[in-house]
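Q: Model the structure of this input:
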Amino acid sequence: MVEMLSPLLPVWRPGSHGNFADGVGVVLSETQPGSIVQAAAWHGEEKAVIAAIRTAAGLSLPDGAGGGIATEGKAAFGIAPGKFLLVSDDEGLADSLLQAIPINLGTVTDLSHGRIGLRVAGAKAEWVLAKFFAIDFSLPAFPLGSGIATNHHDIFAHIQRTGADRFDLYIFRSFARSFWTALCHASEEVGYEVR
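A: Here you go, the predicted structure:
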C-alpha cells in the first residue's frame, strides 16, 4: 500500500490560532478515512441498494435523501434520491460494496483517491459552517447522522453531522488547500485549534 500525502501539508499549522477571549470555539482536523465511496441505485432499486449497504457495510440507512447514520469508524448518508456517500476508517469498502451491489441494482464509485475528509468540531461549529453554506445547521434542522451535498462557490462538499457539535466534510482533494485556508480564516473570530 502506498500512503497518500495530505494535500494540506503546505498550509497545515497545528496549534491554537485566532481569538481566544472565550476559549476555543472550534477544533479543525483532517479525518483521513480509509474509504470514501458513492453508491447509486437505479430507479426503483433504492430499497435493494439500501439493503446491500446494510449487508456489506453494516450500516442501516433510512430511505431518502439526507438521512444517515454515523458510528465510530463508519458513516453513510443520502446525498440525493437513490445516492449515498459511505465512509469507513478501513480500506476496501468499495470492494465490499461492489460484491453486494450487482450492476442491475446500481453503481459503486470509489472516491477515496479524489476526496479529503475534514472535521469541524466544537461549540461554534455551526456558526463557522454557516459562514460558508446557506444551510440551517441547528440540531433540530440537521440531526445527528444526516447529511447534505452542497457547495461553497466552486467547491463541492458533502457534509454530515457526526456528533452534537461535530461535522465531517468531504471535498475534492484539488480544492483542499484553498478550502482549508478559508476555513481557518473563518474560524479566527471564535478561536480555533488545529489537531
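
Q: Please make it C-alpha for all contacts and neighbour counts, starting now.
A: Will do.

Q: What residues sit buried inside the strand ranked longest in the chain?
A: Longest strand in the chain, counting residues (DSSP state E): strand 155-163. By neighbour count with 16 or more other Cα atoms under 10 Å, strand 155-163 contains the buried residues 157-163.

Q: Now tabulate these in TSV and tack on distance to residue 94.
A: Listed next are the buried residues of strand 155-163 as TSV, based on distance: Cα to Cα, whole Å:
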residue	distance to residue 94
157	20
158	18
159	20
160	19
161	22
162	21
163	25
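
Q: Also this sequence, please, to line up against the first:
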Amino acid sequence: MPQMHTGNSADPGNSDDSNVDDLERLLVEGVTLSQAPADPPASPPLQREDEGEDGDVETRGGDVQGAIGLFAEAAQDMATAGVELGLGRHFACVDYCNQVAEKAAQAVSLLRFGRMSTYDHDLGKLGALVGAPREIQDEMAILTPFHPESFYADTPPEEADGVINAEQASGYLQSARHVLRWARNIVLNP
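A: Okay, the predicted model is just below:
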C-alpha cells in the first residue's frame, strides 16, 4: 500500500509542511504589496508593447490581483486533490491536478501578460506560452490527458477511478505540486 503524506511531519524543517503553512498563511492573511501605488494610475495599466509570433501580447504591467486570486484557486485545488486521493477517488484527484497546473500557469500569464493565454487543453503548450522552463512544461504535459473532456472520450465515468491507481495518482499529485511551486515563486514574488 503506498504511503500518503498527511502533513504531520516530525521534521519541522520539512519543505512540504512549510510550503503548506506559507500558503495557508497567505490565503488567510492575504498579501500586501508594498510597492503598489496609493492612487490608481490615470491611464490603464495594461498597454500593448509588442505582439509575439505566438499571438501573446506583452504588457508593461500585469494583473497582480487577478494572478494572486487565480493562484489561490490553484492552491485550493491542490488541497482538494490531496483529499480526493485520500478518499480513493483517483480520477477526481488527477482531474484536480490538471486544474492546478492550468490555474497556476494562467496565474503566471495574468501577471506577465495581463490576461490568460489561449490554449487547447495541452498543458505542455500552455507552459511554453507562459514561459515555463522545460522541466515544468514536461510536468504539465504529464497532466494533459486528465482533462475530463479528453479522458471521458475513451473512458466511461463509472470506470474512471479503476483506470488510475493510488500510486499513479500520487505521482500526478507530485507533478502538480512542482508546477504550483514554480508558479508561486513568480506570482508571490513579482
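
Q: List the TM-score for the superposed pair.
A: Once superposed, the chains reach a TM-score of 0.32 (TM-score structural alignment, normalised by the length of structure 2), with 106 aligned residues with a Cα RMSD of 5.5 Å.

Q: picking that back up, for the buried residues of strand 155-163 of structure 1, which one is nearest residue 80 of structure 1?
A: residue 158 (10.9 Å; Cα to Cα).

Q: residues contacting the closest one?
A: 79, 147-150, 169-171 (Cα atoms under 8 Å, 6 or more residues apart in numbering).

Q: Recalculate using a threshold of 6 Å.
A: Counting by Cα atoms under 6 Å, 6 or more residues apart in numbering, residue 158 of structure 1 touches 148-149, 169-170.

Q: do residue 76 of structure 1 as well
A: 68-69, 85-86.

Q: For residue 19 of structure 2, the count of nearby residues, please.
A: 13 (other Cα atoms under 10 Å).

Q: try residue 71 of structure 1
A: 12.

Q: Could you measure from it over to residue 182 of structure 1?
A: 28 Å (Cα to Cα, to the nearest Å).

Q: Looking at the contacts of residue 158 of structure 1, spot the one nearest residue 127 of structure 1.
A: Using Cα to Cα, the contacts of residue 158 of structure 1 come closest to residue 127 of structure 1 at residue 169, 15.1 Å.

Q: Assign the closest one to helix, strand or coil.
A: Three-state call for residue 169 of structure 1 (DSSP: H, G, I helix; E, B strand; the rest coil): strand.

Q: For it, which non-adjacent residue is closest in space?
A: Residue nearest to residue 169 of structure 1 in three dimensions, not counting chain neighbours: residue 159, with 4.5 Å by Cα to Cα, 6 or more residues apart in numbering.

Q: And for residue 176 of structure 2?
A: residue 97 (5.3 Å).

Q: Equivalent analysis for residue 41 of structure 1, please.
A: residue 106 (4.1 Å).

Q: give me the number of residues near the one you found?
A: Going by other Cα under 10 Å, the residues that sit close to residue 106 of structure 1 add up to 19.

Q: returning to what we had before: which one among the contacts of residue 158 of structure 1 gets closest to residue 119 of structure 1?
A: Checking the contacts of residue 158 of structure 1 one by one against residue 119 of structure 1 (Cα to Cα), the nearest turns out to be residue 169, at 6.2 Å.

Q: Correct me if wrong: that closest one contacts residue 118.
A: Yes: taking contacts as Cα atoms under 6 Å, residue 169 of structure 1 lies within contact range of residue 118: 5.1 Å.

Q: Quickly list what's touching both of those two.
A: With Cα under 6 Å, 6+ apart, residue 169 of structure 1 and residue 118 have no common neighbours.

Q: Could I get the buried residue list for the helix or strand where residue 179 of structure 2 lies?
A: Assigned by DSSP states H and E, residue 179 of structure 2 falls within helix 166-187. For helix 166-187 of structure 2, a neighbour-count test (16+ other Cα under 10 Å) marks 166, 169-170, 172-173, 175-180, 182-184, 187 as buried.

Q: Which strands and helices lie in contact with that helix?
A: Helices and strands touching helix 166-187 of structure 2, as assessed by 3 or more Cα pairs under 6 Å, 6 or more residues apart in numbering; DSSP states H and E, comprise helix 90-113.
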